[in-house]
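J.: 3D, please:
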Amino acid sequence: MAKLLTVVGVLFALHMASSSKLVCHMTNWAQYRPSNAKFTPENIDPFLCTHIIYSLASINSFNQISAIEWNDEQQYSRLQTLKKVNPELQTLLSVGGTVYGVSPFIAMVSTPESRSAFIKSAIRYLRTHSFDGLNLAWEYPAHNGSPEQDRTRFTLLIQELSKAFENEARENRKTQLLLSASVAANLATIDRAYEVENISSHLDFINVLTFDFHGHWEAATGHNSPLYHSSSDFGSYVHHNINSSVSYWLQLGAPAEKLLLGFPTYGRTFRLAGAANGLGAPSTGAADAGPYTRTAGFWSYYEICEFISSATVEWISEQDVPYATYGSAWVGYDDRRSFSSKVQWLTASGLGGAHVWTLDLDDFTGSFCSTGSYPLINHLRMSMGFGPKPTTTPAPTTTRDPLADFCRGRPDGLYENVSDKGSYFQCFQGITYLHRCQPGLVYWDSCKCCNWP
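T.: Okay, here's the model as predicted:
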């Protein structure tokens, strides 16, 4: 018998997808943010994502993986305890960054011996700290002081890691470690940095960094993570968007099922130069740093929530993303509506799922945006077709409720509740779930979302 379940909060979704991965990054520097913005592994919902990538570890002068923060190993342990709550959760350690402005990958990949030392170190380190895999975050081979030969050396590193992971699992009768990489979205960078077909076949999944397409380093406003190009784009900028980037990875031979679309939980800000305040308006740098992230040109979603409470919000219909302005400040960001559009796109493209940068930039406590904890990522999860989380509890009933059978025989998806406009049904595997809109909002079946009456 189907069960009628109740969940409180604003939840939005469009078409359900069959993508299997929702990979969420967390950063070890978010622990230093003030007040409610401080983030530690205890803030993670263990059922929110399928994989969590801990950022960031580095590589020392002996070609060994090394921790960066003083308490990284303590944080590893606290992260792994989440698996006791959700045994299906998988964790990866991301390695990258720079040492004195130079990527440690450059020296490490330079010889077979140095790569071998790193690989042995990686296996030992991952097993010691109970990680399920390794994520390579090199920005980028053959760039920023990295010689052209590093394009091929990066391929060799991935091939050698994959083979070593396979051998180690067989010899020790353990589950094989996962191997992923975070890769560029800019077309020119892709051409110079990667032998796409050669690396794709050896990676379990590929995190395409489909954000930072525009930012305060430019002289005009542009969106951080647009789905498509706009009429204000020119020259190579017509390719600074998700559609162009991911399509190019596919064109070069990357399997769609291994590509994960990047979803940012932050926006990029600009300082307007004059009265013009639309897309492509002249700008003179970054808006003021946010009070919690304290980084010029960069606001977390929870900081954006506070900004848009008094700002003017506009939708860029060409690119399926929003921006907001107040005074001379301009921010291009993502919301639940734009996430829904991107989920539709990744579903139509047959991609393997999504990766989120980051957990700690969403409103993880629910104290800023008044829409519950992790409003963006929870919406992304639901939009991708994942079932309700185990924390959902059955509504008490003493007699059979006819609504409990609403989803029997219906396809998975969202449906209006004609008897209560402030709620709606989610059908998942024949089970009926009742979701309630935020007070004052009603469900609109035309957009599969909660909105004002």
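
J.: going forward, measure contacts between C-alpha atoms and count neighbours the same way
T.: Noted.

J.: helices along the stretch 1-150 of the chain, start to end?
T.: 72-80, 82-85, 105-108, 112-128, 150-172 (DSSP state H, counting those that start in this stretch).

J.: how near is the residue lying closest to residue 13 once chain neighbours are set aside to residue 62?
T.: Nearest residue to residue 13 in three dimensions, chain neighbours excluded: residue 383, at 4.6 Å (C-alpha to C-alpha, 6 or more residues apart in numbering). Separation of residue 383 from residue 62 (C-alpha to C-alpha, to the nearest Å): 45 Å.

J.: now the second one, please; I'll put the structures next to each other:
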Amino acid sequence: MKQVKQVGISLLLAFMLIMTVLPLTALGATPWAPNTAYKTGDVVTYSNNTYQCVQGHTSLNGWEPPNVPALWSKQTSAPDTQAPSAPTALASSNITTVSVKLNWTASTDNIGVVGYDIYNGTTLAGSSASASYTVTGLTANTTYSFTVKAKDAAGNVSPASAALAVLTASPVIDTQPPTAPTNVSAGTVTSTTVALTWTASTDNVGVVGYDIYSGATLVGSSVSTAYSVTGLTAHTTYTFTVKAKDAVGNVSPASAALSVLTTSPDTQAPTAPSNVTAGTITTASIALSWTASTDNVGVAGYDVYNGSALAGSTSSTSFTVSGLTANTPYTFTVKAKDAAGNISAPSASVSATTLPVSSTKYEIVGYFPSWAAYNTPAYTPANVDASKLTVINYAFLDICWNGRHGNPSTDPGNPNSATWTCQNEDGQTISVPNGSIVLGDPVTEGTGGGGGYENLKKLKQLKTTNPNLKLFASVGGWTWSNQFSNTAADPITRANFAASAVSFLRQYNFDGIDIDWEYPNNIGVPCASGQTCQRTQDKANYLLLLQTLRQELDKAGLQDNKHYYTTIASGASSSFVAEAGGTTNWISKAAQSLDWINIMTYDFYGPWDSSSNMVAPLYHDPSDPSGNTQFSVDYVVNMYLNKGVPASKLAIGEPFYGYGWKGCSAGPNGNGLYQSCSGEATGGSSGSTYDFAFLQSNGFLSKDVSGYYTIGGQGFTRYWNNTTKTPFLYNSTTQIFITYDDEQSIHLKNEYLKTKGLRGGMFWELNADSNKTLQTIVSNDLPH
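T.: Below you'll find the predicted structure:
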């Protein structure tokens, strides 16, 4: 008896084990068989697994359930065979002539309702995932019977809801016309056009447009309350009326009639331009200007003739004729024209001869900033066109002091207060005496830190494309001028500086040293606490530093059979050339130790000023309300010349960037110039700085018919200040003002330096003109 009971318990446990392994559906499933018709929801077994049919079909050999998942779904639990409950509380709303919105109380389901089918009688009208649906495409004034069924994911469908009868709305027949338009009036009237406006009509449903009549003739239609009638005859009276219309074609009574007399045709030509004069003359261009013509209606522009050939057209009273031949006489006349095409008599002629081609060779100096390698995209020596340059100033190297370099000043004017150990090109810390020149960033200049940019090595490779290219290492700059005062103050550190300069030039096959001390006796970035960055004797010590450097470079040059150059970047202000610490004519004495001086004739004005102005005016503008007559290239160059610096030792700076102000009112001329602003703009290539390439690439500037970037974009208008000879941009909507230099202003600065007999031009910076637009102008203008 005990043994039988144990067997029974064993069978029960075995049955329970089977029940836990097999899905419940398997107990009622039949084995899968070929050539059998299966419908959705059927359950079969195959190879000890259970499958549920997901698509009705007749099975074939090869269509075994594991092989056709599109037909069979492997089951791990019992199939859902329970339908949702029927939707309830079916109701209607928003009944129109062609549609009705249905709402109902959601159904419930053991697993979940996935949607609803809506029936119009026995016809499926649509499906919805929510408990509402709008039935469309119905007929007006017609009764419909709607029901709704719920469904779940397994395809179980609920019973239909209770039927809901809905009567669609009867159509509304619009027979009411709009009111007649009022206050029809004429705006601008010409010999062939009349601009009409009127007060809008009203309608019980809505006005959709207006028809405009000349007498009984329909001349046009408008959806607004304005229309310009064209194709009229001059000096003729026309009578206009306007009618409004609605969507179903109801037309209003005509407005009160308006009689308009078109003007007589404009047959009067402008007066001839007067006082035509030739201004700036170059080897290939002559700038002309004249007194404006007058006209009974208005002058639309001027045509400039070179002999009998049209040289160009302009809407202003000046024009530069370009593409001329050097050392050749030309005769010009100007004619005015109006909008009707009437042309004035020619002006009196003016003759001028282009300059002969100069045999002078000029220096073209471009600064290459090391940090441009971090730009996106990176700017590297591979981006440089060496044929357009004579010198690349690599910026910046620094001075090592007590084993470190950098500027720890926490003043807001210091863009980088970090300091570093003095390192070689591999990023290894080195021990050098105070005053020694060291790499500023071994990551970009060598292989330090794994950067691998190797700018110094790759700059040297540019000499293969331009063997005459000279490479200078520029030391200091705005941020790293903090150790110049200490270095120049002591003969030992002066000697260290000169010796390290020679070592650098020899190691990297460079040709010169450029010192960018900003500024002796007046340091730009305030000094860090506890350090000394300026002295009263700085300018006298600067002379000693330059003399020491010149002596060492000449000594090394004799040994290496080459000339090593030395230049400085100098300030464009009277304070820079002024005497200090007992010096006498220090800047002309400095020039004796230098091959030339690069004057930083830019940043005269910027968003640090409260009013908009020019970053680098060539000449002073008497209408400039700032009252500073010293802020122009011309003033600064003459100041250096008057101090005794030879013209052949001066190069002027040309900015390849600009600055932006925000919150600048339009002012009386509508262009934002010389207006109070609320601060610096922030939409440039770097904050308020707008590189010329950025202005090009981002649509601020586009090409004119001559291929120059003189057309404003992005809501900006490009203006030209004919006194300062510089362009600017202004957006009257955003009130942003941008000062910059372009092809025209750079060209005029190049012509200026040639007429003054200067050494050449220097620009900051190469990457700001990554499209090489401005570099091409400089290269073409300055023989090199």
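
J.: between residue 383 and residue 62 of the first structure, which is the more surrounded one?
T.: When neighbours are counted by other C-alpha atoms under 10 Å, residue 383 comes out ahead of the other of residue 383 of the first structure and residue 62, with 26 against 13.

J.: residue in the second structure paired with that one?
T.: Residue pairing (TM-score structural alignment): residue 383 of the first structure is matched to residue 781 of the second structure.

J.: for residue 314 of the first structure, same thing?
T.: Mapped onto the second structure by TM-score structural alignment, residue 314 of the first structure lines up with residue 719.

J.: any idea which residue sits dead centre in the first structure?
T.: With distances taken as C-alpha atoms, centre = their mean, the first structure has residue 356 as the residue nearest its mean C-alpha position (0.8 Å).

J.: quick one: whichever strand or helix holds residue 300 of the second structure aligns where in the first structure?
T.: Following DSSP states H and E, one finds residue 300 of the second structure within strand 299-306. Alignment note (TM-score structural alignment): strand 299-306 of the second structure is unmatched in the first structure.

J.: mind giving me the packing neighbours of that strand?
T.: Packed against strand 299-306 of the second structure by the contact rule (3 or more C-alpha pairs under 8 Å, 6 or more residues apart in numbering; DSSP states H and E) you find strand 309-314, strand 329-338.

J.: what's the separation between the match of residue 314 of the first structure and residue 712 of the second structure?
T.: Taken as C-alpha to C-alpha, the span from residue 719 of the second structure to residue 712 of the second structure is 9 Å.

J.: go on, residue 538 of the second structure?
T.: Counting by C-alpha to C-alpha, the gap from residue 538 of the second structure to residue 712 of the second structure is 46 Å.

J.: residue 304 of the second structure too?
T.: Distance of residue 304 of the second structure to residue 712 of the second structure, given as C-alpha to C-alpha: 24 Å.

J.: ditto for residue 21 of the second structure
T.: Distance, residue 21 of the second structure to residue 712 of the second structure, using C-alpha to C-alpha: 78 Å.

J.: more crowded one of the two?
T.: Set residue 21 of the second structure next to residue 712 and count neighbours by other C-alpha under 10 Å: residue 712 wins out with 22 against 9.

J.: right, and the more buried one touches residue 720 too?
T.: No. Using C-alpha atoms under 8 Å, residue 712 of the second structure is not in contact with residue 720; the gap is 11.5 Å.

J.: so stretch 419-427 of the second structure matches what in the first structure?
T.: Per TM-score structural alignment, stretch 419-427 of the second structure has no counterpart in the first structure.

J.: leaving aside the residues next to it on the chain, what's closest to residue 556 of the second structure?
T.: Computed as C-alpha to C-alpha, 6+ apart, the closest residue to residue 556 of the second structure that is not its neighbour in sequence is residue 502, at 6.9 Å.

J.: show me what the one you found aligns to in the first structure.
T.: In the first structure, the residue paired with residue 502 of the second structure is residue 123, using TM-score structural alignment.

J.: how about the aligned partner of residue 550 of the second structure in the first structure, what does it touch?
T.: Alignment note (TM-score structural alignment): residue 550 of the second structure maps to residue 162 of the first structure. Shown in contact with residue 162 of the first structure (C-alpha atoms under 8 Å, 6 or more residues apart in numbering): 179, 202, 203.

J.: can we see that at 7 Å?
T.: Residue 162 of the first structure is in contact with residue 202, counting by C-alpha atoms under 7 Å, 6 or more residues apart in numbering.

J.: do you know how far it is from residue 168 of the first structure?
T.: The gap separating residue 162 of the first structure from residue 168 of the first structure is 10 Å, by C-alpha to C-alpha.

J.: what's the answer for residue 236 of the first structure, then?
T.: For residue 236 of the first structure, the distance to residue 168 of the first structure (C-alpha to C-alpha) stands at 44 Å.

J.: same check, this time on residue 258 of the first structure
T.: Residue 258 of the first structure is 23 Å from residue 168 of the first structure, where distance means C-alpha to C-alpha.

J.: more neighbours, the two?
T.: Using other C-alpha under 10 Å as the criterion, residue 258 of the first structure and residue 168 rank with residue 258 on top: 20 against 17.

J.: what do we get in the second structure for the more buried one?
T.: That one, residue 258 of the first structure, aligns with residue 649 by TM-score structural alignment.
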